[in-house]
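*Asks:* show me the folded form of this:
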Amino acid sequence: MITIHPRRRFPTSPQPSLPALSRCRRRWTGLLVAAALAVALGVLAVASATAAPPVLAQAPGPSITDVLNNARNWIMGILAVLATLFLTVGGVRYLMAGGNAGEVEKAKQAFKSAGIGYGLTVLAPVVVEILKEILAQPK
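*Replies:* I've put the predicted structure just below:
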């Protein structure tokens, strides 16, 4: 119930009830679980993408092409995981900003960082192809 003090113009707000506090805790718990799942899925995606088939015959040694392909795969995986992490952090910050302009700006900066990370992930194969052309030995 809202009570009005005789000397105040605005009503005083009641203290938050116990169910309201538990809803707030449930919201935070849900957001933390969603963030943890996003990170875990990113790590699993990188681990499964870089898994190599079993080797049946051993070659004399890795060529420069193999080394560059492996470097590209690792760089793409790490960039994708970091970009997803920034996207998740930005989303959580934006949801929890509550109209605070400073927090909204921080969330927007995290979104920009995620976009840059995804852009670099897309450009990684192009950079590796350029390196392959530079390092290719004439036949």
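*Asks:* contacts and neighbour counts: CA atoms only from here.
*Replies:* OK.
*Asks:* which helices and strands sit right next to the helix or strand hosting residue 40?
*Replies:* Using DSSP states H and E, residue 40 maps to helix 18-49. Counting contacts by 3 or more CA pairs under 8 Å, 6 or more residues apart in numbering; DSSP states H and E, helix 18-49 packs against helix 64-96.
*Asks:* I'd like the structure of this one too, to check against the first:
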Amino acid sequence: MAATLVVLADPVWAAPPPADTDPTAQINAIIGNITRWVTGMLFGVATLFLTISGARRLTAGGDPTQIERAGREFKNALIGYALALLAPVALGIVRSWLGA
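*Replies:* Model (predicted):
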């Protein structure tokens, strides 16, 4: 299974460099790569929190402390997904500041 995931993975940093040497195009390419990387990392961390939250909820055994903790982790996962969706917007604002 792990070998299959490695073979099918598409690294973000393997994007070809821009064909022209225009600094604006280079900045756009860099910001685009950063956007994809940050978004991927945020989705990954949010999914990890969601998985941990679900496992904690399933293994709580009726313990209110564990159920409350699972609820907080679920909320954190939702915040992570929201940040992942807003990352391209935030980096678009940075791009507009740079005039790119």
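*Asks:* tell me the buried residues in stretch 89-106 of the first structure?
*Replies:* 89-94, 97, 103-104, 106 (16 or more other CA atoms under 10 Å).
*Asks:* again with stretch 114-128 of the first structure
*Replies:* Neighbour-count burial for stretch 114-128 of the first structure, counted by 16+ other CA under 10 Å, picks out 114-115, 117-118, 120-121, 124-125, 128.
*Asks:* spatially central residue in the second structure, please.
*Replies:* residue 42 (2.3 Å; CA atoms, centre = their mean).
*Asks:* just give me the match in the first structure for that residue.
*Replies:* Under the alignment (TM-score structural alignment), residue 42 of the second structure maps onto residue 79 of the first structure.
*Asks:* do I have it right that that match meets residue 122?
*Replies:* No - in this structure residue 79 of the first structure lies outside contact range of residue 122 using CA atoms under 8 Å: 9.5 Å.
*Asks:* the second structure: matching residues for the lengthiest helix in the first structure?
*Replies:* Taking DSSP state H as the assignment, the helix of the first structure that covers the most residues is helix 101-135. Per TM-score structural alignment, the counterpart of helix 101-135 of the first structure in the second structure is residues 64-98.
*Asks:* average offset between the matching stretch and the first structure?
*Replies:* For stretch 64-98 of the second structure, the mean deviation from the first structure after alignment is 0.6 Å (mean CA distance after the TM-score superposition for the first structure).
*Asks:* how far off centre is that stretch?
*Replies:* Relative to the centre of its chain, stretch 64-98 of the second structure is centred 9 Å away, using CA atoms, centre = their mean, to the nearest Å.
*Asks:* residues near residue 88 of the first structure, how many?
*Replies:* 22 (other CA atoms under 10 Å).
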